[in-house]
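In: here is the input, now give the coordinates:
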Amino acid sequence: MEITFLGTSSGVPTRSRNVSSIGLRLPQRKEIWLFDCGEGTQHQLLRSDLRSSQIRRIFVTHMHGDHIFGLMGLLASCGLAGTVSAMDIYGPPTLDRYITDCLRWSQMRLPYQLKLHTVEPGQVFADSDFRVDCQPLHHRVPAFGYRVSEADRPGRFDVEKAQSLGIPPGPLYGQLKQGKTITLKDGRKFQGTDFCDPPQPGRSFVYCTDTIYCDSAVELSQGATVLIHESTFAHQDAELAFQRLHSTSTMAAQVALAAQVKLLFLTHFSPRYAPGNPLRLDNLLEEARAIFPATKLAADFLSYDIPRPHSVNV
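Out: Below is the predicted model of the structure:
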């Protein structure tokens, strides 16, 4: 699981930061899941190591333009390229109408299967490898945070031990790896748990934007390997954050601390903290680290390979 930031500015793009989008690369299945798709996202993809042909699912947090204005252009380009066979898009109410109306009025015809899913709190997707859940956030329009949880991996199977006990290789090894009990022809019984190390915990990634501090963000983020949380404002601009229902650096850190996540990335920065201004992003980072030391600043094209929970690199 590798995350790549494609846009980390709030509201409007700047010279160094595009508006919101994050790619989650799943190498084991050669898929990319996109979270939000602000204007210019397909240009950001061209400048990154991500391939738009591998985009399989898109999760939209809310209907503000800096999070969706790049969606239709990306869908059209994927269709013209002819490299996408199916796409699932998840998002709040009215997203389906927005996409349907855009397709209608632009007379766009997509040559691949497009499925639209209106999300509700709880599970929105699951298969044998991953589960995606969402929870409502606190913003000016309906908004959702998303959590991607990877299934636990079986522990290492002790082949040498099995061989030393005369267990013949083949299907019986597979049953032991699954934790089942087997019986040999000579009547001996063996339990799979005696041959396997403890399971390797799966990784988890949480994306919360746009929102002010809220309990549902803490609930969604509990124990996450990586939390990406908006940090539109500095602590001294908390009044603006309350007026516009966005988070400060300290609010994001408080969510991370309360949820006991392993690593926090701040993103969705107001242009008011660009270089040359009295307050800069380094100041926001200092504010967050005073509460939650394991904090990093997101930047466009920054990639982070999410490690197993026991070895998170801070």
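In: contacts and neighbour counts: CA atoms only from here.
Out: Will do.
In: now do the strands in the stretch 201-314 of the chain.
Out: Under the criterion DSSP state E, counting those that start in this stretch, strands of the stretch 201-314 of the chain are mapped to 204-208, 226-230, 263-267, 295-297, 303-305.
In: hmm, who's touching the first one?
Out: To tie it back to what came earlier, the one meant is strand 204-208. If you take Cα atoms under 8 Å, 6 or more residues apart in numbering as the criterion, strand 204-208 is touched by 137, 144-150, 217, 220-221, 224-230.
In: show me how far that strand is from its chain's centre.
Out: In terms of Cα atoms, centre = their mean, to the nearest Å, the centre of strand 204-208 is set 5 Å apart from its chain centre.
In: same thing with the second one?
Out: Once both centres are worked out by Cα atoms, centre = their mean, strand 226-230 turns out to sit 9 Å from its chain's centre.
In: compute the inter-axis angle for that strand and strand 204-208.
Out: Compare the direction of strand 226-230 with that of strand 204-208 by axes from the mean of the first three to the mean of the last three Cα atoms, to 10 degrees and you get 10 degrees.
In: following up with a second sequence; could you model it the same way so I can compare the two?
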Amino acid sequence: MKLIFFGTCGGIQTRTNTNVSFLIVDGELSILVDASGNPVHYLERAGVDPRTLDILVLTHTHTDHIYALPSLIHNLWLMKREKPLSIISNQFTLMKAQELCTCFSLLSKENLFQIDWVKDNLGRIELFTVDHSTPTSGFKIKSSTTAIVYSSDTSPCKRVIQEAEGAKALIHEASNTSEFEDRLNSAGHSSGRQAGEVAARAGVETLFLCHFDPQYANDSTELMAEAGISFNGEVIVPELFKTYEV
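Out: Presented below is the predicted three-dimensional model:
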């Protein structure tokens, strides 16, 4: 599988980085995770025709993860997309996503492509509940040879460890340093140190860090060092638009 990150920031964007969103490509299957920034532009830049995107995973309803959904659907409609699009999430997020689209009368557009709203699981994608301040889903995607797990926004969570056992890669949020763990955890977030502990307990080979507070959006060296205290595998702060093979 291939991973391409479009942004690694948390709720606040910077001049050179934007909110967390990434693309997973497995053969002919393309999956966009969360809708922030400029999804169609990102897909085009990554070499994926937006009209062929297969699946959109929405992890939760916080603004930085869902605000670009209307733009994505509107662009695809203007591009005369014909292929159905599957949007997968938990029940609460699906409901709010449809409400958001209704604000722009998108779902009643003439000749709108088919949208399949899918709860929790779809094929090789399995969603699971994590510990955040609103209903939030992490997920696991499996191929014939490997698996990737994404924590989404969460405080340290046993369910993430369980789902990541046997996976090759874990994508885990690391909003700030261990100095602020009490504040982070109370808001449903994790530190770099805690992300490393989760990865170590799960036994994954590679840990991708993301969802950085703005002071770490362009230099996450300290968060990488924290993650490496307990995790002996490879720790990666993703370079935007670089393709990572998992």
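In: now what about the TM-score between them?
Out: Overlay of the two chains. TM-score (TM-score structural alignment, normalised by the length of structure 2): 0.92; 242 aligned residues with a Cα RMSD of 1.7 Å.
In: could I get the strands of the stretch 201-314 of structure 1 as CSV with distance to residue 13 of structure 1 and mean neighbour count?
Out: CSV is the format used below for the strands of the stretch 201-314 of structure 1 (distance: least, Cα to Cα, whole Å; neighbours: other Cα atoms under 10 Å):
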stretch, distance to residue 13 of structure 1, mean neighbour count
strand 204-208, 19, 25
strand 226-230, 15, 27
strand 263-267, 13, 25
strand 295-297, 17, 20
strand 303-305, 19, 16
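In: nearest to residue 50 of structure 1 among those strands would be which one?
Out: Closest approach to residue 50 of structure 1 among these (Cα to Cα): strand 303-305, 10.4 Å.
In: residues in contact with the aligned residue in structure 1 for residue 156 of structure 2?
Out: Mapped onto structure 1 by TM-score structural alignment, residue 156 of structure 2 lines up with residue 213. Residues in contact with residue 213 of structure 1, defined by Cα under 8 Å, 6+ apart, are 138, 246-247, 251-252, 255.
In: these two touch, right, residue 70 of structure 1 and residue 37?
Out: Yes - counting by Cα atoms under 8 Å, residue 70 of structure 1 touches residue 37, with 5.2 Å between them.
In: looking at these two, which is more packed in?
Out: Between residue 70 of structure 1 and residue 37, residue 37 has the larger neighbour count (other Cα atoms under 10 Å), namely 29 against 21.
In: relative to residue 218 of structure 1, how far out is the more buried one?
Out: 24 Å (Cα to Cα, to the nearest Å).
In: what of residue 51 of structure 1?
Out: Distance from residue 51 of structure 1 to residue 218 of structure 1, by Cα to Cα: 32 Å.
In: and if you look at residue 85 of structure 1?
Out: Residue 85 of structure 1 is 36 Å from residue 218 of structure 1, by Cα to Cα.
In: so between the two, which is more surrounded?
Out: The residue with more neighbours, out of residue 85 of structure 1 and residue 218, is residue 218; 21 against 15, by other Cα under 10 Å.
In: residues contacting the spatially most central residue of structure 2?
Out: What sits nearest the mean C-alpha location of structure 2, by Cα atoms, centre = their mean, is residue 33, with 4.4 Å. Residue 33 of structure 2 makes contact with 21-24, 56-59, according to Cα under 8 Å, 6+ apart.
In: and residue 280 of structure 1, by the same measure?
Out: 273-274.
In: alignment lookup: residue 92 of structure 1 to structure 2.
Out: Counting by TM-score structural alignment, residue 92 of structure 1 lines up with residue 90 in structure 2.
In: all set now, cheers.
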